[in-house]
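# sequence first, then the predicted structure, then my questions.
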Amino acid sequence: MSNVLFDTPGPRARVRHRLYGVLGVLAVAGLVAFVVWRLADSGQFTAGKWQWLQYKQVQESLGRAVLNTVKAFALGAVLAIVFGAVFAAGRLSEHRAVRVVSAFVVELFRAIPLLILMFLFYYGLPVAGIHMTPYFAVVLGLMLYNGSVLAEVFRAGIQALPKGQSEAAYALGMRKTQVMVLVLLPQALRTMLPTIISQLVVLLKDTALGFLITYEELLNYARYIGSIYSFGPVEAPVYFYRPIVPTTIVIAAIYITLCLLLTLLANRLQRRERRSRKHISAPPQPTQAEVAAA
């Protein structure tokens, strides 16, 4: 089968593509092997660089940092989805004033970098007499920036739905708000689920910016551990030798694990939703007795 942008490759093209794939894999593997060799040659895999993971105090602090990251992500994700849904509906409103205000808010917070928003909430608002904890400054920044992006995602998903969906709902006597909340938004959420999950993964990684405003999340703790030379009492110190590379590897592995768990959860929800739709749409099958009677 062919389409406008791509023709099905023939036998020679398939062989050539496989060769390119093998060469690409070998190149990436060689690069990874070189990086690992250089790290091992510089002593980054020695026991002294990794012994910080053995201490209970370090493990507990690392667990609290993971919890703080998850807390900021969870609240920021929920608020961003609500923010996006509300302003997507506002941009699709029949009232021009609502559309203009919603478009202004979405474009404003989508254009401002997230780091500037966090700095503004944590360092700028105290000038006006409004004090905010690092946690709420991070969450508010995540909500406004990612919610603005999600608002455009929701708007595109709603506009991509067939017009017959809303027309049928209006024919049943539903109001504009009911059509949007009960008919259009649920379908848009299902349709745009991969894009929404991608943005939530970005939101999860954006929590790392909180260390710049002293929020005690994973990157903040990684910077602290990576800068320690010795640990423990003065009379019997334990030397960590500033394990910045091992700490970075551990923190990166934790972020990758969290993102994979989020993706797996999204895939599971998507498969479940497909099974439920298949079950609903499947017509009842006649029994053998009904077939024989016919």
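In hand now; what should we look at? Numbering: from 1, shown residues only.
# for the rest of this, base every contact and every neighbour count on C-alpha atoms.
OK.
# what's the nearest residue to residue 132 if we skip its chain neighbours?
residue 122 (5.9 Å; CA to CA, 6 or more residues apart in numbering).
# count of residues packed around the one you found?
Neighbour count of residue 122, defined by other CA atoms under 10 Å: 22.
# surely it is in a strand?
No - counting by DSSP: H, G, I helix; E, B strand; the rest coil, residue 122 is not part of a strand but helix.
# another structure for you, compare them:
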Amino acid sequence: MNTTTLLFEAPGPRGRRRCRLFEIISWAVLAGIAYLVIQTLDKRGAFDAAAWQPLGQLGVWRQLGVGLLNNVRAAVVGMLLSMFFGCFLGWGLLSGHKIVRYPCRAFTDLFNGIPVLLLLFFTSLALPAWGLPLTDFWFLVIALSLYSTAVIADLVRAGVQALPRGESEAAAALGFSGLQSMWLILLPQALRMMSPALVSQMVIVFKGTTLAFVLGGYFDLLRAATVLGAYYSRSLLQAQGIAAVAFMLINIALSQTAAAIDRRERRRYGVPPIGTGSRSPGMPE
């Protein structure tokens, strides 16, 4: 059975010719813009040998590596905290008691709707005023965790609800309580099904670590590239370009990991994991 879903009617011969024409024009415009940008940078000496000379020093790469490691460290800690608290929050969203479910839903909706940058300003300004003089690392981790916890909680809720009802009924027949059924049977299966979406969330958290630049006291990769560009004034573009490539490579690696897990889950269960937006091979057209 064909499982391809078209969002619009396939174009005819004239439509395909029109699309090819628009594509050629678009590529020509992009090529012209790229040429103008490269020409302008070349006139300003961005491609001179002197601008690339600092990159031959080991200390420059060491500083960039330390900054990247700090980004990774903040992302890993933030994701682990989000996973821990997100599972509890997702369990609360599934609770049959309104006194538990409503506060969990309010927390999820609130922190899903607040930009991470505002959360970062809140943690860095409000927490010290409340007597919690934490470091910029923890300000960043707490802000990322608040947002990511709300996202993971909704993923947990959706993953558990996507499981067959027979799972919880079989657990009840074996004498498991509701809490035991959730943490021992339902949640592990839901997390396995949601693993591609969780890896994708890791990409979002990792990109969010760049917001530490506004704090000024956390030495992340963007800060390291900016400091090096300020010290070697002709190498700012090169340092920022290396930082951009490093972020891109890590995000691509995480995205490929999510795709590989997605393919594995398809083969294992025969259904698409939660959050992929794919259609099951057995679903009707």
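Here it is on my side, so go on. Please read these numbers as outputs of a predicted model, since none were measured by experiment.
# now the TM-score, please.
TM-score of the superposed chains, computed with TM-score structural alignment, normalised by the length of structure 2, equals 0.81; 267 aligned residues with a CA RMSD of 2.7 Å.
# quick one: what's aligned to the residue nearest to residue 132 of structure 1 in structure 2?
Counting by TM-score structural alignment, residue 122 of structure 1 lines up with residue 124 in structure 2.
# kindly report the same for residue 170 of structure 1.
So residue 170 of structure 1 corresponds to residue 172, using TM-score structural alignment.
# give the next helix or strand downstream of the helix or strand harbouring that match.
In this structure, residue 172 of structure 2 sits in helix 165-173 according to DSSP states H and E. Using DSSP H and E, the helix or strand that follows helix 165-173 of structure 2 in sequence is helix 178-181.
# what about that next one, how far off from structure 1?
Compared with structure 1 after the fit, helix 178-181 of structure 2 shows a mean deviation of 2.4 Å (mean CA distance after the TM-score superposition for structure 1).
# ok, now which ones touch the residue nearest to residue 132 of structure 1?
Residue 122 of structure 1 makes contact with 131, 132, 133, 134, 137, 213 under the criterion CA atoms under 8 Å, 6 or more residues apart in numbering.
# would you agree residue 39 of structure 1 is in contact with residue 46?
No - Residue 39 of structure 1 is beyond contact range of residue 46, at 10.0 Å (criterion: CA atoms under 8 Å).
# could you say which helix or strand contains the residue nearest the centre of structure 2?
Nearest to the mean C-alpha position of structure 2, counting by CA atoms, centre = their mean, stands residue 204 at 1.7 Å. Under DSSP H and E, the secondary-structure element containing residue 204 of structure 2 is helix 195-208.
# that helix: average distance to aligned residues in structure 1?
Compared with structure 1 after fitting, helix 195-208 of structure 2 has a mean deviation of 2.1 Å; criterion: mean CA distance after the TM-score superposition for structure 1.
# what helices or strands is the helix ranked longest in structure 1 leaning on?
Longest helix in structure 1 by number of residues (criterion: DSSP state H): helix 244-281. Contact partners of helix 244-281 of structure 1 among helices and strands, from 3 or more CA pairs under 8 Å, 6 or more residues apart in numbering; DSSP states H and E: helix 193-206, helix 218-226.
# looking at those helices, which is buried most?
Across those, averaging neighbours per residue (mean count of other CA atoms under 10 Å) puts helix 218-226 on top, at a mean of 21.
# now it on structure 2. Mean distance?
Mean for helix 218-226 of structure 1 is 1.3 Å (mean CA distance after the TM-score superposition for structure 1).
# against structure 2, where does that helix fall?
Helix 218-226 of structure 1 maps onto residues 221-229 of structure 2, going by TM-score structural alignment.
# where's that stretch relative to the chain centroid, distance-wise?
Centre-to-centre, stretch 221-229 of structure 2 and its host chain are 22 Å apart (CA atoms, centre = their mean, to the nearest Å).
# likewise stretch 137-145 of structure 1?
14 Å.
# over to stretch 251-260 of structure 2?
With CA atoms, centre = their mean, you get 11 Å for stretch 251-260 of structure 2.
# got it, and stretch 110-126 of structure 1?
Chain-centre distance of stretch 110-126 of structure 1: 20 Å, with CA atoms, centre = their mean.
# do stretch 207-222 of structure 1 as well
The answer for stretch 207-222 of structure 1 is 17 Å, by CA atoms, centre = their mean.
# now what about the helix holding residue 172 of structure 2, what contacts it?
177, 178, 181, 185, 186.
# now do the helix holding residue 204 of structure 2 and helix 236-269, the angle between them.
Here helix 195-208 of structure 2 runs at an angle of 170 degrees relative to helix 236-269 (axes from the mean of the first three to the mean of the last three CA atoms, to 10 degrees).
# show me what helix 195-208 of structure 2 is packed up against.
Against helix 195-208 of structure 2 (3+ CA pairs under 8 Å, 6+ apart) you get helix 58-93, helix 136-162, helix 236-269.
# and the second one, what other elements does it pack with?
With contacts taken as 3+ CA pairs under 8 Å, 6+ apart, helix 136-162 of structure 2 sits against helix 58-93, helix 98-113, helix 116-129, helix 187-193, helix 195-208.
# okay, now the corresponding residue of structure 1 for residue 248 of structure 2: neighbour count?
Superposed on structure 1 with TM-score structural alignment, residue 248 of structure 2 falls opposite residue 256. Residue 256 of structure 1 has 14 neighbours, counted by other CA under 10 Å.
# likewise for residue 89 of structure 1?
24.
# stretch 281-292 of structure 1 corresponds to what range in structure 2?
Taking TM-score structural alignment, stretch 281-292 of structure 1 hits no residues over in structure 2.
# name the residues of the longest helix of structure 1 that are buried.
Within helix 244-281 of structure 1, the residues that count as buried by 16 or more other CA atoms under 10 Å are 244-248, 251, 255, 258-259, 262-263, 266, 270.
# which one of those residues is nearest to residue 207 of structure 1?
residue 255 (10.5 Å; CA to CA).
# I figured that closest one was touching residue 205, is that so?
Yes - with contacts counted by CA under 8 Å, residue 255 of structure 1 reaches residue 205, the gap being 7.4 Å.
# contacts only, for residue 228 of structure 2.
Here residue 228 of structure 2 is in contact with 60, 235, 236, 239 (criterion: CA under 8 Å, 6+ apart).
# out of the helices and strands packed on helix 195-208 of structure 2, which is closest to residue 14 of structure 2?
Nearest to residue 14 of structure 2, of these and by CA to CA, is helix 236-269 at 35.6 Å.
# residues contacting residue 242 of structure 1?
49, 225, 226, 227, 228, 229.
# report the two of those residues separated the most.
Top of the distance list for these (CA to CA): 49 and 227, 12.0 Å.
# what touches both of these two?
242, 243.
# of these two, who's got more company?
Neighbours around residue 49 of structure 1 and residue 227, counted as other CA under 10 Å, are more numerous at residue 49. The numbers are 20 against 15.
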